[in-house]
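[1] Kindly return the folded structure for what I paste below:
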Amino acid sequence: MKAILTKEYGTPDVLELGEVDKPMEKDNEVLVRVKAASLNYGNVVLLSGKPFLARMAFGLFKPKFAIPGGDIAGVVEATGKNATQFQPGDEVFGDLSAFGWGGFAEYVAVPEQAIVHKPTNLTFEQAASVPMAAVTALQALQKGKINSGQKILINGASGGVGTFAIQIAKAYDTEVTAVCSTRNIETACSLGANYVIDYTEEDVSELEDRFDLILAVNGYSPISVYNRLLKSNGSYVMIGGSQAQMVQAMFIGPLISLTNNKSMKNILQRANQNDLLFLKELIEANKVKPVIDRTYTLRELKEAFNYFEQGHAQGKVVITI
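    Model (predicted):
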């Protein structure tokens, strides 16, 4: 089968399209013929080996996962003798990041808990854009103790995680303020944001509003700004962004939490089948829909990575296989 191979850490130039043996499913696994995949921040970390601490999981000197790719959507081709959740012909989607990766290939053998049935109202390309980004958004909102009626600020609302965060927050019946650039205002509004702030025209640090929950998805604002914008008993959750923002969330956030009644946290997304099933329900109820910026073929994966790393994607970058 055709697959993308990585033998060393580096830029997208180290990615190679090659031929490898088609995998064989184990007793508790299913063999999936991959129809589409998508890019996430985790793919960039696995490719580059940065930040260096990530190599503790991905391989110290070279990638221990030869075939990258986390999010997939495809068709079950065969099942192991102990696999009972799926049948050949089932359309599925899932996140392989906790199960050895391997999504940038024509086939992958995965444990049953890595996948769920694909939403009936999505194409394979749309379904492949969902798992990692949408689960990240859901887990961040839940870590921030989202509740109906809250005022929520999403800083970095136009990328993969941000576009899902807007919709999931609205599904909880909350008031959402989205922060994005001028070209993304229309998208944020179409996804249900009650208010949209153009960060090229308005400084978030000068807002007078106070929020019950703040998600910091991208970019950089000092944690002191988010602390000021939170209501008493409010929660701040850092998902991504600059290294300075990550360091502040990890080390300064807990200190702030100890000295007042606000919660300042960061989150590391983990693949979760139950979370994916919950999102499938929201999607089939037309409460959440994927936003896809661009689609590339497997042969164009280097170009896809180069575009994704620029950080200006409006929604998800998808790979057809």
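[2] can we go C-alpha only for contacts and neighbour counts from here?
    Noted.
[3] Just give me the residue closest to the centre of the protein.
    A133 (1.9 Å; Cα atoms, centre = their mean).
[4] Quick check: which element contains that one?
    Applying DSSP states H and E as the criterion places A133 in helix 131-143.
[5] what's that helix in contact with?
    40, 70-71, 93-95, 160-162, 164-165, 168-169, 215, 237, 239, 267-272, 275-276, 279 (Cα atoms under 8 Å, 6 or more residues apart in numbering).
[6] Also stretch 44-53?
    In contact with stretch 44-53 (Cα under 8 Å, 6+ apart) are residues T6, Y9, G10, T11, P12, A54, R55, F58, P63, P68, F305, E309.
[7] tell me how far the ends of it are from each other?
    14 Å (Cα to Cα, to the nearest Å).
[8] Figure out how far it is from the centre of its chain.
    16 Å (Cα atoms, centre = their mean, to the nearest Å).
[9] before we move on, the earlier item: by neighbours, which of the contacts of stretch 44-53 wins?
    When neighbours are counted by other Cα atoms under 10 Å, P68 leads these with 26 neighbours.
[10] Without its sequence neighbours, what residue ends up closest to that one?
    G102 (4.9 Å; Cα to Cα, 6 or more residues apart in numbering).
[11] picking up where we left off before, from the contacts of stretch 44-53, which land in helices?
    R55, F58, F305, E309 (DSSP state H).
[12] can you give me the helices for the stretch 1-150 of the chain?
    41-48, 55-58, 124-128, 131-143 (DSSP state H, counting those that start in this stretch).
[13] Pipe the ones you listed into a markdown table and attach distance to C189 per row.
    Formatted as a markdown table, the helices of the stretch 1-150 of the chain follow (distance: least, Cα to Cα, whole Å):
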| stretch | distance to C189 |
| --- | --- |
| helix 41-48 | 25 |
| helix 55-58 | 38 |
| helix 124-128 | 20 |
| helix 131-143 | 18 |
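[14] Deepest in the core, which of those is it.
    helix 124-128 (a mean of 26; mean count of other Cα atoms under 10 Å).
[15] what ranges do the strands span in the stretch 151-300 of the chain?
    In the stretch 151-300 of the chain, the strands defined using DSSP state E, counting those that start in this stretch lie at 151-155, 175-180, 195-198, 211-216, 230-238, 263-266, 292-297.
[16] Also this sequence, please, to line up against the first:
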Amino acid sequence: MKVITARKYGNPEVFQSEEWETPSPKKNEIRIKNHNSAVNSADWRLRKPDPKLVRLFFGLTKPRQPILGTSISGVVDAVGLDVTRFKIGDKVFGSMGMRLGAYAESICIQESSVITILPKEISFSEGAALPFGSLTAIDFLQKCKLQKDQTIIVYGASSSVGTSAIQLAKHFGAIVTAVCSNGNFELVKSIGADFVMDYSEFHSENHKKKYDVVFECVGKSSISSNLRCLLPGGVLVLVGASFKDMFQAVWISLTKRINIKFGPIAETLENLNFLTELTKNGKFKVVIDQSFPLEAMTKAHQYVEAGHKKGNVVIDICK
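    So this is what the prediction gives:
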């Protein structure tokens, strides 16, 4: 099978195409012929690595797992002896989590993983794009205990996490303000944003409004600028927090008793099934910007790392 590997940390040019033996599933595993994957901010940060603390978890000098990628979407073509949830021919999608390995034509994964049946209403491309942004957004919104009629401002609203956060916050009954570039105003309004503003307006001294939740998706605004917009007792979410941001957030939380959420998320099958139902019933839209073939992984990472994508970037693998 064809795989794309990163044998060392670095820029997008570290990727190379290799031929590996197709794996066979263990007793509790299924094998998936992978039709699509996706590239997101977590992927390029791990590849770089950014922050350098990533090395402690994924390898000090090089990635321990050379095949990166978390999102999978494809067809089960082999099952282990003890598998009961899935059968050969099932269309499935989900997340590899920190095991990685999604940049490959075939994948073996435990049937207990965060994977589920892909409904006929959802394409393979949408299945690959759905997990990262939406599982991240819903976990943080749950941690915020977002309530009906509360106000939330989403910074980096046209990103994968941002487009998910807008739709989920609206589903929970919140009043949503989206912060993005002018060219993405129509996109964020089309998926539910009640109000829109560009980045300069957000940072302007004229922006006096405060919100129950400030949801920073892209790690490009300072904690102080976000706290300026936070109501007393509100929650600040830092999805793309740097190590410096995390340290500062802990200090502020301890000294000023401000509720700041950051760090790893909990990907759960319950949340994936919930999101699947929303998408299946037309209540959640998977926003896809571009698709790249597996062989163009370098270009896909270059595009995503540049920070101008709208929603998700999908990788086409098997057809």
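[17] sorry, back to before: of the contacts of helix 131-143 of structure 1, select the buried ones using a ChimeraX command.
    Command for ChimeraX that selects the buried part of the contacts of helix 131-143 of structure 1, burial taken from 16 or more other Cα atoms under 10 Å:
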select :40,70,71,93,94,95,160,161,162,164,165,168,169,215,237,239,267,269,271,272,275,276,279
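[18] For F15 of structure 2, what is the corresponding residue in structure 1?
    Correspondence of F15 of structure 2 to structure 1, assessed by TM-score structural alignment: L15.
[19] what number of residues lie near V32 of structure 1?
    29.
[20] what's the counterpart of it in structure 2?
    Using TM-score structural alignment, V32 of structure 1 pairs with I32 in structure 2.
[21] so who does that match touch?
    G74, V75, V76, D77, A78, S106, I107, C108, I109.
[22] which of the residues you listed count as buried?
    Applying 16+ other Cα under 10 Å to the contacts of I32 of structure 2 flags G74, V75, V76, D77, A78, S106, I107, C108, I109 as buried.
[23] Report the separation between the two terminal residues of stretch 182-192 of structure 1.
    Per Cα to Cα, the first residue of stretch 182-192 of structure 1 is 17 Å away from its last.
[24] Tell me how far that stretch lies from the chain's centre.
    The answer for stretch 182-192 of structure 1 is 19 Å, by Cα atoms, centre = their mean.
[25] Now it: buried residues?
    N184, I185, T187, A188, L191, G192.
[26] Save those as JSON lines, and put in distance to Y220 of structure 1 too.
    Below are those laid out as JSON lines (distance: Cα to Cα, whole Å):
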{"residue": "N184", "distance to Y220 of structure 1": "18"}
{"residue": "I185", "distance to Y220 of structure 1": "19"}
{"residue": "T187", "distance to Y220 of structure 1": "22"}
{"residue": "A188", "distance to Y220 of structure 1": "20"}
{"residue": "L191", "distance to Y220 of structure 1": "23"}
{"residue": "G192", "distance to Y220 of structure 1": "24"}
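[27] And the residues you listed, which is closest to T174 of structure 1?
    Each of the buried residues of stretch 182-192 of structure 1 was checked against T174 of structure 1 using Cα to Cα; the closest is G192, at 10.3 Å.
[28] For the closest one, give its distance to G80 of structure 1.
    Counting by Cα to Cα - G192 of structure 1 and G80 of structure 1 are separated by 43 Å.
[29] Tell me where the stretch 151-300 of structure 2 has helices.
    160-171, 185-190, 199-203, 223-227, 243-256, 269-280, 297-305.
[30] So which of these is the most surrounded?
    helix 160-171 (a mean of 26).
[31] Endpoints of stretch 24-44 of structure 2, how far apart?
    End-to-end for stretch 24-44 of structure 2, by Cα to Cα: 29 Å.
[32] Excluding chain neighbours, what is closest to S160 of structure 2?
    Closest to S160 of structure 2 by Cα to Cα, 6+ apart is G311, at 4.0 Å.
[33] and if you look at A193 of structure 2?
    V176 (5.3 Å).
[34] Could I get the contacting residues of that neighbour?
    T151, I152, I153, V154, I166, A169, K170, G192, A193, D194, F195.
[35] How about S129 of structure 1?
    Contacts of S129 of structure 1 by Cα under 8 Å, 6+ apart are A37, S38, L39, D71, I72, P290, I292, K316, V317, V318.
[36] now for the last one: what does it line up with in structure 2?
    Residue-level alignment of V318 of structure 1 against structure 2, with TM-score structural alignment as criterion, gives V314.
[37] Give me the neighbour count for its match.
    25.
[38] what about it, helix or strand, and which?
    Residue-wise, V314 of structure 2 maps onto strand 312-316 under DSSP H and E.
[39] how big is the offset of that strand relative to structure 1?
    Compared with structure 1 after fitting, strand 312-316 of structure 2 deviates on average by 0.5 Å (mean Cα distance after the TM-score superposition for structure 1).
[40] Can you name the residues in contact with that strand?
    35-40, 125, 128-129, 159-160, 286-294, 297, 300, 304.
[41] Let me know the angle separating it from strand 288-293.
    20 degrees (axes from the mean of the first three to the mean of the last three Cα atoms, to 10 degrees).
[42] on that earlier part again, out of the contacts of stretch 44-53 of structure 1, which one sits closest to K22 of structure 1?
    Out of the contacts of stretch 44-53 of structure 1, the member with the shortest distance to K22 of structure 1 (by Cα to Cα) is P68, at 15.3 Å.
[43] From D293 of structure 1, how far out is the match of F15 of structure 2?
    Taken as Cα to Cα, the span from L15 of structure 1 to D293 of structure 1 is 22 Å.
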